[in-house]
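K.L.:
sequence and computational prediction follow.
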Amino acid sequence: MEKNAAELLKKYLSGQCTPEEKAMVEDWYLQLPFQKKAPAAEQIEASHDEVLDRLKQRPKTRGIGYLKHIAVAASILLCVGLGFVLFNRKIEPMAGLAKKKLEDVLPGGNKATLTLADGSVVDLDKALNGEITKQNGIVIRKTENGQLEYIIQDDPDAVSGTNTIATPRGGQYQVSLPDGTKVWLNAASSLTYSYPFAKNERAVALQGEAYFEVAKDKQRPFKVRANQQIVEVLGTHFNVNAYSDEPMQKTTLLEGAVKVVAGGNEVRLKPDEQAKFNAASTELVVDKNIDPDQYIAWKNEVFAFNNEDLKSVMRQISRWYDIDVAYKGKITTEKYFGEIPRSANLAEVFKILELNHVHVQVSGKTMTITGN
C-alpha cells in the first residue's frame, strides 16, 4: 500500500518522522534537484490523482518539459519504473566509503586539445588567452571565456590545412570555425576540419557528439561526416550524437532543414524531428515525437533523461566524470526521467539516481554497479 504522502510530509515538517521515513522524504526531495522549497501537503493531495491519470495516458515518448509541468510534489512518481516510485520502498543509503570516494569525483569542464596542420598539439586548457598561432592566413585564438575562434586574414599565398579539436572524457569546448559556424563539443569527442574551407562545400568530421549553429552560405553546403552517416545543411541548428558505444546515432534538428544520409538511405528533417540510424541493421528512421531540448540539454549544463535505462544513463555519466563503469549481477531495467545539473559532483548525482536495487562500489577510477 502507498503511504499517505501528505501525512508523511506533515510528520517530517513537525520532526516526528522515524529515521526511515525521514530518509524517504529526503530521498524524494533529492530527486527534484531544481526545486527550491518543499511542496505543501495540499499540493500533494490535489495533484496525486491527476498525475496517476496522466501517467496512464502517457504516450511512449514525453519531453522533459512535460515532466516539469506536473505538480512538484507528485513528481516523486516520475523517477523510475513506469514513471513512479512506490512510496513504501526501502531506502538503502550508499556506504560511507563509497559516498566519500564519489564526492571526490568532480564534474568535467572546458578541456580540449588542438592539433595543428604541422602535427603540433596545443593544450587549450593551459593555453593563454589571445593568439595561439597564425597559419595559412588565419589567426587562431583563445577567447577570454575559454572558446576557440578563427579569424581570416587576406593572404594571397594561403594554402589549406587541417585542424582537429578533441575533448577528453570530462571535457567540453566551443569553437567558432573559419566560416563563422559555432560548434559545441561534448565530452570524449573530436572535430576535424580544413581551413580555409573548400570553394564548393564546408566539410567536417565528427566523432562523439556536437551541437552546430551553421553559418548560412547558399553556395557551400555544410556537411558533417559522423561514422557511417553524412548530415548536410545550408544554415541551421542541430545536434549530432554519434558515439561509437551508443546503439543508435541520432541527429536532432532544432532550426532550419537537414538531409541525413546513412546505410544507403536518405531522410530529410524538419525542426523538432530526429533521424535515428542503427549501424548494426543500417536502418534509418525519422522520429517526429521528440522533445528536442532533451537532446541539447548537455550544452546547457544539464543531464536530461526521458525513459532511459540505467546503462544509457551511466554512459553519459562515464564520459562527463571520466570514470569507468562495470556491472555485476542482474541490473535493473527500470527507466529514468528528469534532469540533473552537470555541475554536481558524482556523489550528488548518484544520490539522485540511486535505486533500491542498485549498489555502488568505487575502486580508483572504476565504479562497479551491482544488481540483485
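P.N.:
Thanks, I have the structure now. A quick note: this is a predicted structure, and the numbers were derived from the prediction, not measured.
K.L.:
alpha carbons only for contacts and neighbour counts from here, please
P.N.:
Noted.
K.L.:
and the longest helix belonging to the chain, what does it pack against?
P.N.:
Ordering each helix of the chain by length in residues (DSSP state H) puts helix 41-57 first. Taking 3 or more CA pairs under 8 Å, 6 or more residues apart in numbering; DSSP states H and E as the contact definition, the neighbouring helices and strands of helix 41-57 are helix 5-13.
K.L.:
how much space between Asp125 and Thr133?
P.N.:
Asp125 sits at a distance of 15 Å from Thr133 (criterion: CA to CA, to the nearest Å).
K.L.:
go on, Gly208?
P.N.:
Gly208 sits 26 Å away from Thr133, taking CA to CA as the criterion.
K.L.:
which residues in the stretch 151-300 of the chain form strands?
P.N.:
Under the criterion DSSP state E, counting those that start in this stretch, the stretch 151-300 of the chain contains strands at 161-167, 171-176, 182-185, 189-195, 202-213, 222-226, 229-233, 237-242, 249-255, 258-262, 265-269, 274-278, 283-287.
K.L.:
what residues does the last one touch?
P.N.:
For strand 283-287, the external contacting residues (CA atoms under 8 Å, 6 or more residues apart in numbering) are 262-263, 265-267, 269, 273-278.
K.L.:
now these as JSON lines including neighbour count and distance to Val204?
P.N.:
Output for the contacts of strand 283-287, formatted as JSON lines (neighbours: other CA atoms under 10 Å; distance: CA to CA, whole Å):
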{"residue": "Ala262", "neighbour count": "21", "distance to Val204": "16"}
{"residue": "Gly263", "neighbour count": "16", "distance to Val204": "19"}
{"residue": "Asn265", "neighbour count": "13", "distance to Val204": "21"}
{"residue": "Glu266", "neighbour count": "15", "distance to Val204": "19"}
{"residue": "Val267", "neighbour count": "15", "distance to Val204": "20"}
{"residue": "Leu269", "neighbour count": "21", "distance to Val204": "20"}
{"residue": "Glu273", "neighbour count": "21", "distance to Val204": "22"}
{"residue": "Gln274", "neighbour count": "28", "distance to Val204": "20"}
{"residue": "Ala275", "neighbour count": "26", "distance to Val204": "19"}
{"residue": "Lys276", "neighbour count": "20", "distance to Val204": "20"}
{"residue": "Phe277", "neighbour count": "25", "distance to Val204": "19"}
{"residue": "Asn278", "neighbour count": "17", "distance to Val204": "21"}
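K.L.:
next one for the comparison:
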Amino acid sequence: MDQDNRIDDLIAKLKAGTLTDEELADLTDWYNSFDDTQITLPTTGEDTVEELKARMYQRLMKQIKPGSHATRTRTMRWLPYTAAAILAVAGMWYVIRNTTNDPAAVEVTAEDIVPGGNRAMLTLADGRTVSLSEAQSGIMVGDGITYFDGSSVIGEQGDSRLNPADSGLQSHAHNRSLMLSTPRGGTYQIALPDGTLVWLNSSSMLKYPSRFDGPERVVELAGEAYFDVSKQQKKPFKVISDGQVVEVLGTQFNIAAYSDEPRTRTTLVTGSVRVVPSIDAGSPITIMPGQQSIIMDGDVQVAAVDTNQYIAWKQGFFYFDATPLEEMLKQIERWYDVKVVYKRGIPNETFTGKFRRDVSLKGAINILRLSLIDAKLANRTLIIN
C-alpha cells in the first residue's frame, strides 16, 4: 500500500474508532513530517481526505501558543495538539493542553470497565427498597408506580411482601415520601405525580411525595438532576439542595449539588428560576435562560454559560470546555464507578471536547493518553501520576 492510501486508510479507521496505538503513532509521524506552509483548504466543500488533512493543520496551528516553539518543529512533544486536531476533524474528541509542563508517558492496563447505565433503587415509604430494572429508563408516579412502558414496578420484583397499599404505591389515603437514588455508574428518570420529568444523574438522590398536597410542590435533591417542571399546576415547585432552594413555576433547568464538590450550580435552559441561598448571608437571585448561578460558602454568583455543556450528560455525552482535570475526572469517577488517586498532585490541565458516555473506561483513558497524562488503571482505581 502506498503512503497516500495508507494515510487515507488510517484516517478512515480513526473516524470509525478502530485505530490502534501503533496506527495512531504512524498517523502522528505522518502529520509531523508534513510541510504545513504549503497547506490550503480545498474550495469544493466536500469532506475529502485532503480537506481533512488540511483542517488538521489549521486547527493545530490555532491551538499551539505563539512563541512556544517554531511551528515547523513538531516533534512528539506536540502529540497532544496533533491528536487533538486529528480527532476534532474526525468529529470524535479534541483536547487542549493549557500547561507548559513536559508530559509523562502513559501506562494503561488491559483491564477495562463498562460505562454506566439505567440503574436505580426505589425506597418505599415503609423503608423497603426495590431495585429497578436496568432494561427500563424510568418510572411514573401516579395511582401506582409503573415503568414508562406501563409495566408494574412491583410485578418486576416478584415479591409478595411489597404490598402496594402498605408502601404508598397505590393508596393515597396518606401522602407518603418516596426516594429514587442512583448509584455510581447509574442514571434514571422519573415522572412525578404532577407530570414533572426528572433525569437523575449518577450518585444522586431525589426525595419526593406520593402526591403534591398543600400550596407548594417540594422535592429534595442530593447530587445532580435535570428538571422539566410541569406547568399544569400553578403551585410553586421547589427543589431543596445543598446550600440553596430553587423556586419555579414551570421551566427546564439543571442542578448539580454533589456533597464532594464545593459549588452548587443551577443552570437555566428555559423560563426563569429564583435561587434562594440557605445561608442567611446570601440574597435571593433570579436567573434567566443561558445563565448559571454558583453558590459556594453562601456566596452567590451568576454567569452566562453554554447550557449544552451542563445538560450533555442527560443526552448521553461528556462535554468539557476548558474544564480542569480534577473536575473532568470526578465525572469519570462517578460514571464508571472507579476511584481516582493523584500520586503527585493534581496536574495543571484543562480539557475541551465532547465524547459519548457509552464508551468503556478504556476508551476514556485513551483520551488521557492523547494528552499524555500518566494514567494507570488497577482494581477499579484510576491512578494519575
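P.N.:
Alright, I've got the coordinates. Bear in mind the structure is a predicted one, so any value in this text is a computation, not a measurement.
K.L.:
ok, the equivalent of Arg268 of the first structure over in the second structure - contacts?
P.N.:
Aligning on TM-score structural alignment places Arg268 of the first structure opposite Thr286 in the second structure. The neighbourhood of Thr286 of the second structure, defined by CA under 8 Å, 6+ apart, consists of 272-275.
K.L.:
how about Tyr336 of the first structure?
P.N.:
In this structure, Tyr336 of the first structure makes contact with 78-81, 83, 305-310, judged by CA under 8 Å, 6+ apart.
K.L.:
kindly recompute the last result at 10 Å.
P.N.:
In this structure, Tyr336 of the first structure makes contact with 78-84, 304-310, 312-313, 353, judged by CA atoms under 10 Å, 6 or more residues apart in numbering.
K.L.:
equivalent analysis for Thr164 of the first structure, please.
P.N.:
Thr164 of the first structure makes contact with 113-117, 119, 121, 190-194, 204-206 under the criterion CA under 10 Å, 6+ apart.
K.L.:
buried ones only from the residues you listed, please, as a PyMOL command.
P.N.:
The following PyMOL command selects only the buried members of the contacts of Thr164 of the first structure, with burial defined by 16 or more other CA atoms under 10 Å:
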select buried, resi 113+114+115+116+117+190+191+192+193+194+204+205+206
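K.L.:
isn't Ala215 of the first structure right next to Gly256, touching?
P.N.:
No: with contact defined as CA atoms under 10 Å, Ala215 of the first structure does not count as touching Gly256 (11.4 Å).
K.L.:
for Gln232 of the second structure, see how far away the match of Arg268 of the first structure is.
P.N.:
For Thr286 of the second structure, the distance to Gln232 of the second structure under the criterion CA to CA works out to 22 Å.
K.L.:
equivalent analysis for Gly290 of the second structure, please.
P.N.:
Look at Gly290 of the second structure and Gln232 of the second structure: by CA to CA, they are 24 Å apart.
K.L.:
for Asp112 of the second structure, same thing?
P.N.:
When CA to CA is applied, the distance between Asp112 of the second structure and Gln232 of the second structure equals 46 Å.
K.L.:
go on, Phe351 of the second structure?
P.N.:
From Phe351 of the second structure across to Gln232 of the second structure, the span is 41 Å (CA to CA).
K.L.:
swap in Arg263 of the second structure?
P.N.:
Between Arg263 of the second structure and Gln232 of the second structure the distance, using CA to CA, works out to 32 Å.
K.L.:
what's the answer for Ala364 of the second structure, then?
P.N.:
42 Å.
K.L.:
who's more crowded, these two?
P.N.:
More crowded of Ala364 of the second structure and Gln232, by other CA atoms under 10 Å: Ala364, with 17 against 11.
K.L.:
leaving out the residues flanking it, which one is nearest to the aligned partner of the more buried one in the first structure?
P.N.:
Matched to the first structure by TM-score structural alignment, Ala364 of the second structure sits across from Val349. Computed as CA to CA, 6 or more residues apart in numbering, the closest residue to Val349 of the first structure that is not its neighbour in sequence is Ile340, at 6.9 Å.
K.L.:
could you do Asp126 of the second structure as well?
P.N.:
For Asp126 of the second structure, the nearest residue in space outside its immediate sequence neighbours is Ser167; the separation is 5.7 Å by CA to CA, 6+ apart.
K.L.:
before we move on, what about Pro341 of the first structure?
P.N.:
Using CA to CA, 6+ apart, the closest residue to Pro341 of the first structure is Val302 (4.5 Å).
K.L.:
to which residue of the second structure is the one you found aligned?
P.N.:
Under the alignment defined by TM-score structural alignment, Val302 of the first structure is paired with Phe317 of the second structure.
K.L.:
give the equivalent position in the second structure for Lys311 of the first structure.
P.N.:
Counting by TM-score structural alignment, Lys311 of the first structure corresponds to Glu326 in the second structure.
K.L.:
what degree of burial does its match show, as a neighbour count?
P.N.:
If you count neighbours by other CA under 10 Å, Glu326 of the second structure ends up with 16.
K.L.:
give me the element it is part of.
P.N.:
Taking DSSP states H and E as the definition, one finds Glu326 of the second structure inside helix 325-336.
K.L.:
what range in the first structure matches the helix or strand that comes right after that helix?
P.N.:
Along the chain past helix 325-336 of the second structure, the next helix or strand (assigned with DSSP H and E) turns out to be strand 339-342. Residue correspondence for strand 339-342 of the second structure in the first structure, counting by TM-score structural alignment: residues 324-327.
K.L.:
ditto for stretch 256-269 of the second structure
P.N.:
When the first structure is aligned by TM-score structural alignment, the counterpart of stretch 256-269 of the second structure is residues 241-254.
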